[in-house]
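1. Got a sequence here, can you model it:
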Amino acid sequence: MRLPDSFLDELRNRLSLSQVVGRKVVWDLRKSNQAKGDWWAPCPFHQEKTASFHVDDQKGFYYCFGCQAKGNLFGFVMETENVSFMEAVELLAREAGMQMPARDPEAAVKSDRRSRLAELCEEATKWFRLQLSTRAGSEARTYLDGRGLQKQTIDRFEIGFAPGEREGLRRHLMDKGAPPEMIEAAGLATPAEDGDVRDRFLNRITFPIRDGRGRCIGFGGRAMNPNAKAKYLNSPETELFDKGANLYNLREARAAAGKGAPLLVAEGYMDVIALAQAGFEAAVAPLGTAVTERQLQLLWRVAPEPIVALDGDEAGQRAGLRVADLALPLIKAGQSLRFAILPQGQDPDDLIRAKGRDAMQAVIEGASPMISLLWQRETDGRQLDSPERRAAFDDDLRRLIRRINDPGLRRHYGDEFARLRADLLPPPVRAPRNGKGGTSRWQPPAQAMSGTRNSALASGLSPDAVLEQVALAGLVHHPRLIESFADDLERMQWSREDHSALADALLSFDPELETRDDLGARLGGDTLEAFLGLAHLRIVPATRPGADDETAAACIRDALNRLETRRGAEREREEAAEDLEAGGDEALTWRVTQAARRRDAAIRAPREETGSAAEEAAEMSKRLQDLLDTRVWEKTKRK
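-> Predicted coordinates:
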């Protein structure tokens, strides 16, 4: 079975060589240069301690300077997995989420057909370039000269000219033996309104479009007639040309980016050409359409943070925001976009011609992270002078953050939005519950002190109070869990006023838009830091450095379950004691005894876990029990 070149190309686009090799080696990050796609590691094919195995992500090849092993993406899988070529392709296709092509006995014929179409595009490139040097191309030459393009730039980008003759290119290709059907299939000819067939590009400056392998797959054409229906015209979608899966100047930009040049994304062909002529050689552009997800993946394979150069007008800003919205679910650590905003009414070509290379360099160096562009959109012209408008603003920010799939990055975006929001809006005045069912404007607790030694939180603690503190401290350290435990916080009868105040503050806290400093400010003074600084809370599993949300949630739930069991047993003991005082019998005496036993056992009951979590759960339960035993002993000793 012969696989289509297009399928293998797409597979290479979706999976980088370093991504596949990285499963088998440990990269030497001191020697590697991720930004350039240059990776080094000890060789997986022979025993060694030094990093002599080199992966070039840009070229898609690996080589070991020790054992001379070399190959590409498919060869690496064949060698390391001991599989055939087709089996290697199937493994990689599953990883990339691609469906293997159905077995097609005509696959070789189709591949040959695509090669023939590419040959026709190459022949058209030569013909267009020749026409630029003729008398018919004089106006086009004048235009290019007026745009400041040097001869070496015109030659480098193979710029040509399609004269206004209806069938000039078509006749030329047919004279070379090309069937008319193939000329149309290559996108070089098209049916005319009168039913005849004519050249697709007429009286236009032409720009050959090449794929990542360097093959000419289509053209862009700039109209010389100012009254033309379309200023720019591209080849139609063909067996070769997929607008959404390619970028103009990709191959050359990839090579330049590999040498350290910043990868720039411009709007059109002339912008890319002007940038390259000015020394910004790692420049690309979409092909007459908005940037697609596949094009973003191509960009990230070249550089981790491409810079999108936005025209300094409203349309340019809208285009940048469309790219940002498209990229938002795809960004992750080390993979994002930056945006360079050009002066009003100028594109890169305009700026370079007007003010020179240094002006463009300054714009690139001042490129902003994607979050800045998104924040500007959410705040520009927005009135936030009422609670309803601020609530709507917060909802919009939350929806934006939720679109990020990477959990770590989503958290960082939330932190940054919280900081920006705090600068934009004054701290809110909260009116939490007073712990007794009513509401009152909150005031800092009278017990708030400057140090933990004198804090009321550190004195006279009962086991119930310790369990309350464990749960509250866990939620302060892991605020994303607040929503999961909101019902518990709402219905809890807190044993202390300061615990109730902290619970109220947590219920009104928004972890996506606020920081711990905001929570502390809500409590007043340094009450929160004094609370978190209590020695017995620093050993709780939920507050230890590195504890994840899952561990914290289990610890908080353990504390709340123990608290609920203790209080249930206490209520039963009190009820039985009242009955006993009213004239109880032996059965009531037994109830009192059993209630007391359940009360004492409640704080010692381990959490029920099975499987791999059992050992961790037992350790957590033991730590919590040790904490309770210590605090109860301290209280008893003070008596």
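
2. going forward, measure contacts and count neighbours with C-alpha atoms only.
-> Will do.

3. Residue 77: which element?
-> helix 73-81 (DSSP states H and E).

4. One more, please, to line up against the first structure:
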Amino acid sequence: MRFDNRLLDEIRARLTLSDIVGRRVTWDRRKTQPGKGDYWACCPFHQEKSPSFHVDDRRNRYKCFGCGASGDHFKFLTETEGLNFPEAVERLAEQAGVALPAPDPQAAKREKKRAGLADVCEMAARFFQMEFSAPRGEHARSYALKRGFTPQTLAEFRFGYAPSTRDALKKYLAERDVPEEVMVEAGLVIKPDNGRPSYDRFRGRLMIPIQDDRGRVVAFGGRTLDPDGQPKYLNSPETPLFHKGVMLFNAHRAREPAYKAGRAIVVEGYLDAIALAQAGIPYVVSTLGTAFTEDQVLRLWRFAPEPVVCFDGDAAGTAAAHRVVDRIFPVLKSGYSFQFCFLPDGMDPDDLVQKEGVPGFEAQVSSSQTLFNVVWDREVSVAQLDTPERKAALEKRFDDLIDTIRDPRVKRRYQLDLKFRLSNLFFEQARKGRGGRQQGAGRGERPTITGPAPSPDTPLFGTERLICGLSVKYPQFLDRHLERISALRFSDPVHQRFCDTLCALVNGLEETPVATVVDGLDETSRQLMAEVIQREGPSSDGAVSRHGAFSALAQRFPLLKVDPPEDFVEAAFLHFLDVLELKTLEQELEREMEAAETELDEASWHRMQAITQDLSRRREECARDEGELAERAKKLRSAPPSAPPVDAPAIQAG
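-> This next block holds a predicted model:
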């Protein structure tokens, strides 16, 4: 249904946006000014510690300055409650007391037709249920019970049976005055083109009704009970009611639990979804035998910001995950992604739950891989990196994939993270080659590092090295604060060259080949890179975010061992920048004072005054920030009992 803009404006005028949003957030008292219609809160669309989500009641708009989410009354409901736009309008119109217009005649006619088809599908569902309970449904009942489904589950999901005869359902519906053409349009009966009599689409199968968001039966999935029967699973065809590429099995049951839990699990088959729901995992859905579509991706994000796609751990499951990745990339947006859980080889979700229970399944889900790591593993696992051309080919494959991302913010982040991860991978490959030639490493041996990076006795050496290390581990910091970092003056020329190289890589993100940057590192920069990405154990994938990476950096900044929140690490990183900038200001003041000993004029006097005032202010800010960071560090050190011990100051540069 299309809605007139005047109707939408009237709903917005009667309902205050802050009242709608306020049901899901807590307003920040310090920044919020209700009298001006100005509200601030932590964003409901992504995790954050400080409020960057703004609601403006005067403009009827919300915007998050962290993740970029924005919209109005209707958009907020579609994003937080999984409603489509007409449903959001209907709900808010009811709350506002605004009458909705009657649908136009053509729309009413189409809706009446769909309702008629839904009635026929409901009749078919009842027929299948009756047959499931009847004597000739014994084989289907035995199969369902063997799979571990309880009578309550069989009733809730309305298990049925399609008899093996040619036209049992057709006769049942005909006796109830359903025209044959309606049976065909509903996808229940097949009409041959050669003029032969029509026949039932589903025969000799265990039947599962597929329901839409309202819970109406709109289609069916049938599993063959014949060990040699093909296809193993058969779904209804596309109909005016049923669109495979849009619908998700069990969505109408899973939607509310998913909202409340903030999570959703996607499995490959509807029987797996039913098994997980029976086990007590209500926020589970499945696709309907087709590859993921963009519509399904967008629907799943209404359930949770990072649904977990749970596939079998065999080659077919991995291949299916890779197909999903290519569907997800174009529609990626800030705050929304997917995780991937690969089950032990040969097991599906039903097998795992029956063998290890819900705790065993949840343990597998908790070890899910991020979308980023799945993409990385997919490309790197088959790449050969022994020539410049092959390195360039790998980089191009990543570039081509990233180019499909439409959201510029997400695209930039992927470009940045993948460039830095590739630089680490290419560096390790080059280091192995150099180590093998220079150290005589045998086949299969891990080559040694040519030597440690120099540690000269320069001012704030430890702070400078921390900035270098954190810029590689967290390239997003480098990107966000590039102007400040580019202007830093390091006391150690090795650090200066290293940081200049990183800044050049970020500046030329789309033009500069990674291999060129890595090959251009001088020997001391190579030694510093080796120290930065030093690992506790062997690794061959070059990943920078896996456990065990950056162990040397963690020794210098021990709180990294407990995986602190990124906003804390960024605050510490900015503090280190402040410390270096303070040192630069102090040196500038010293130079001005030395010059004033021989020649003091009014301009130099004013410069010294300004620098002195700036120094005083920034020292106070730096001391305050260090105190706040120390307090947070103390809480982080004592928080989880399972965290690795931290036995050094959190903020002090080594």
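
5. How far does the helix holding residue 77 of structure 1 sit from its chain's centre?
-> How far helix 73-81 of structure 1 lies from its chain's middle: 29 Å, per C-alpha atoms, centre = their mean, to the nearest Å.

6. In that helix, which of the residues would be classed as buried?
-> Residues of helix 73-81 of structure 1 classed as buried: 73-78 (neighbour count, 16 or more other C-alpha atoms under 10 Å).

7. residue range for the helix or strand hosting residue 62 of structure 2 in structure 1?
-> Assigned by DSSP H and E, residue 62 of structure 2 belongs to strand 61-64. Counting by TM-score structural alignment, strand 61-64 of structure 2 pairs with no residue of structure 1.

8. Give me the helices and strands touching the following helix or strand past the helix holding residue 77 of structure 1, please.
-> The C-terminal neighbour of helix 73-81 of structure 1 among helices and strands, as given by DSSP H and E, is helix 85-96. Applying 3 or more C-alpha pairs under 8 Å, 6 or more residues apart in numbering; DSSP states H and E, one finds that helix 85-96 of structure 1 contacts helix 5-14, helix 73-81.

9. where exactly do the helices run in the stretch 51-200 of structure 2?
-> For the stretch 51-200 of structure 2, the helices defined by DSSP state H, counting those that start in this stretch cover 73-81, 85-96, 105-133, 138-146, 151-156, 168-174, 180-185.

10. Tabulate those (a markdown table), appending distance to residue 395 of structure 2.
-> Converted to a markdown table, those look like this (distance: least, C-alpha to C-alpha, whole Å):
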| stretch | distance to residue 395 of structure 2 |
| --- | --- |
| helix 73-81 | 35 |
| helix 85-96 | 40 |
| helix 105-133 | 50 |
| helix 138-146 | 49 |
| helix 151-156 | 49 |
| helix 168-174 | 56 |
| helix 180-185 | 49 |
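
11. now the helix holding residue 77 of structure 1 and helix 5-14, what's the angle there?
-> 70 degrees (axes from the mean of the first three to the mean of the last three C-alpha atoms, to 10 degrees).

12. Now tell me what touches helix 73-81 of structure 1 from outside.
-> With C-alpha atoms under 8 Å, 6 or more residues apart in numbering as the test, helix 73-81 of structure 1 has contacts from 12, 16-17, 20-21, 60-61, 83-85, 87-89.
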